[in-house]
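>>> this is a predicted model, with the sequence first.
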Amino acid sequence: MIYAETRSSLKLVGLMLVATLLGGIILWAAQRAAPNALQGADKARIEATVRDYVLAHPEIIPEAMRLLQQRETGKSIAANRAQILEPFGDAWIGNPKGDVTLVEYFDYNCGYCRSSLPVIAELVRRDPNVRVVFKEFPILSEQSVTAARLSLAAAAQGKFKPFHDALYAAGPVSEQTMQQAAKTAGLDLAKAAAMTPKAEAEIAANRRVAQTLGLTGTPSWVIGTKVVSAALPLEELEKAVKEARAQS
C-alpha cells in the first residue's frame, strides 16, 4: 500500500512538473510575441489554466515526452553526424549520392539482423535514391567482436558485402564460419591482422555513439532524425525513409 501511494505521489509530482513546464513554455512564447505585455496576474492565470488542463488530460504527456525525446535524439544525431553517416571503407550499398542515408547498427550473431538482409536489399532495389550504411555494433558475444574486426578489415579491403553476406549465410558465428567467410570474400588475413587497432577504434566509436543515441539492441536504425531499435518490415523502413526525405 505504501509503495502504491508513493508511486501515485511521484506520478502526481511528475504531472505537476510537466504542467509547470508547459505553462512556462506558453509564457515564454507569449512574452516573445509581446514583450512586457503580461502582468503578474496574467502569468498566474495562464500557469493555473495550463496546469489544470494537463492534470485533466494526462494523455497528452506521453506525446509531449515523445516529441521532446525526438528533439533530443535529433540533436545527438547532428552532434555525431560524421561518425554515424560516414561508412568505414565500403560498408555501404545503394546510391552513393542518395538523398537519404539509412544506417544499420548490427551484430553478426543477431538473428534479426540476418533476417533484415533481404529487407534491406529490397529497399535498395525499390528506392534508387537511398544509401544504406552498415555500422558494427558487436554486443552479443566476444565472437561478435572478432567478427566485427574481420568485417571492418573486409570493408577496408573493398570486400565488405561478400564477407557480410557469407558470414550471415553461414549461421551462428564461429571460428570456422569466420574463416570460411573470409576465404569466400578473398580477404587478406595478414592485412586484416595488421589493422586490428584501427578496427578496435571504430568499434569503440560506434559504441560511444550508440550509447549517446540510446540504442538498446540490434538491429538499430538511424534514419534522418529518427532512431529505432527493432527489426523493421520493409513498409516501416520505406515510411521512415519517406519521412526523412520530407524533412531534408
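Right, received. Where do you want to start?

>>> please make it C-alpha for all contacts and neighbour counts, starting now.
OK.

>>> going along the chain, name the strands of this protein.
With DSSP state E as the criterion, the chain has strands at 92-94, 100-106, 130-136, 220-223, 226-229.

>>> structure two is appended below for comparative analysis:
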Amino acid sequence: MILRHAAPALLGFSMAATSAQALDLKAMSDAEKVEFGAQVREYLLENPEVIIEAIDILEQRNAAAEALADKELIAANEDELFNDGYSWVGGNPDGDITLVEFMDYRCGYCRRAVPEVASLLAEDGNIRLVIKELPILGDASVLSSRFAVATKQVAGDDAYKQVHDALLEFTGEPNEISLRRISDGLGLDSDAIIAAMDSDSVTDEITRTRALAQRMQISGTPSFVLGTEMLRGFLPADQMKQIADGVRAERG
C-alpha cells in the first residue's frame, strides 16, 4: 500500500537510473525486479518524507473527488433541498445563500450546533436557513420529529420554531405526557397536535426527508448543505462563514 502511494514520487528517481521499458514490471526479468525493488527500498529509506508527501497528495485528490461528487449530489437534488415546500425556513428568507440542516432532536452534536448556527445567521445576515427533520437515533427521535412536524402542520411556522427550540433543550423522555406539557406551556392546541402526529401527511414529510438524505449519502446528524458545499458534521460558526464566503466567491 505504501509503495503504491509513493509510486508517483519514485518515478522521477527511477527514470534517471532505469529505462522506460524496464519500469514496466511485466517486461522485467526476475533479476531486474529484484534490482528495482532494492533501488526503491534504498530511496525510501534515504528519503522517508517522500511517503508522507505522496500520501498527502493522495488525500488531497480524494478530498477533491469527494467534494466534486457532493456538488453533483447537491445539483441533482437542488429543488428538494432548497425548495421542498414543507420544510421550515428561517434566517433571512431572501438570503443569497441557503444553509440546509439535517438534524435529530436526540443528537448531542445537533444541540451543540444550535448556538453556532445562530451566531452564523446573526453575523452574516444574508443566509436562508432550512431545517430538515431526520430522526435516525431511535423511537424517541421519531416521536420528537412527529411532534414537531405535526405542530408545523397544525399551528404554523412560528409554533414549529418554538417547539423545535424546546425539543432541542428537552432532556427528558419524549412521550405523550411530556410533549403535551411542552405544547401546553407554549399555549398551543395539544389535542390537535397529538392527534396529527400519526397522520399520513406527517409520515410523508419524514419519509421524503429520509429518502433525500439517502440520496445525499447522509448517514449522521447534523449534516449541512451550505450553498454548493456539503458539510458532513458539526462545524463552528467561523468555519461555516468561511465556507459561505467561498461559495459566494465562486459565483463571482
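The structure has been received and is ready for your questions. Please read all numbers here as calculations on a predicted model, not as lab measurements.

>>> tm score of chain vs chain?
After superposition, the two chains reach a TM-score (TM-score structural alignment, normalised by the length of the first structure) of 0.72; 206 aligned residues with a C-alpha RMSD of 2.9 Å.

>>> how about a markdown table for the strands of the first structure, with mean neighbour count added?
Listed next are the strands of the first structure as a markdown table, based on neighbours: other C-alpha atoms under 10 Å:
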| stretch | mean neighbour count |
| --- | --- |
| strand 92-94 | 19 |
| strand 100-106 | 23 |
| strand 130-136 | 24 |
| strand 220-223 | 23 |
| strand 226-229 | 18 |
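
>>> out of these, which comes closest to residue 203 of the first structure?
Smallest distance to residue 203 of the first structure across those (C-alpha to C-alpha): 6.3 Å, for strand 130-136.

>>> make TSV out of the strands of the first structure and add distance to residue 243 of the first structure.
Output for the strands of the first structure, formatted as TSV (distance: least, C-alpha to C-alpha, whole Å):
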stretch	distance to residue 243 of the first structure
strand 92-94	18
strand 100-106	10
strand 130-136	13
strand 220-223	9
strand 226-229	9
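
>>> out of those strands, which is closest to residue 157 of the first structure?
Across these, residue 157 of the first structure has its closest neighbour in strand 92-94 (13.2 Å, C-alpha to C-alpha).

>>> what packs against that closest one?
strand 130-136 (3 or more C-alpha pairs under 8 Å, 6 or more residues apart in numbering; DSSP states H and E).

>>> so where is the strand it packs on in the second structure?
Mapping strand 130-136 of the first structure onto the second structure (TM-score structural alignment) gives residues 127-133.

>>> excluding chain neighbours, what is closest to residue 167 of the first structure?
Using C-alpha to C-alpha, 6 or more residues apart in numbering and skipping the chain neighbours, the partner closest in space to residue 167 of the first structure is residue 181 (5.2 Å).

>>> what is the equivalent residue in the first structure for residue 60 of the second structure?
Matched to the first structure by TM-score structural alignment, residue 60 of the second structure sits across from residue 63.

>>> quickly note the distance from that match to residue 42 of the first structure.
Going from residue 63 of the first structure to residue 42 of the first structure by C-alpha to C-alpha, to the nearest Å gives 27 Å.

>>> return the distance of the biggest helix by length in the second structure from the chain's centre.
With secondary structure taken from DSSP state H, the second structure has its longest helix at helix 49-76. Here helix 49-76 of the second structure is found 16 Å from its chain centre; the criterion is C-alpha atoms, centre = their mean, to the nearest Å.

>>> likewise for stretch 217-234 of the first structure?
The chain centroid and the centroid of stretch 217-234 of the first structure are separated by 6 Å under C-alpha atoms, centre = their mean.
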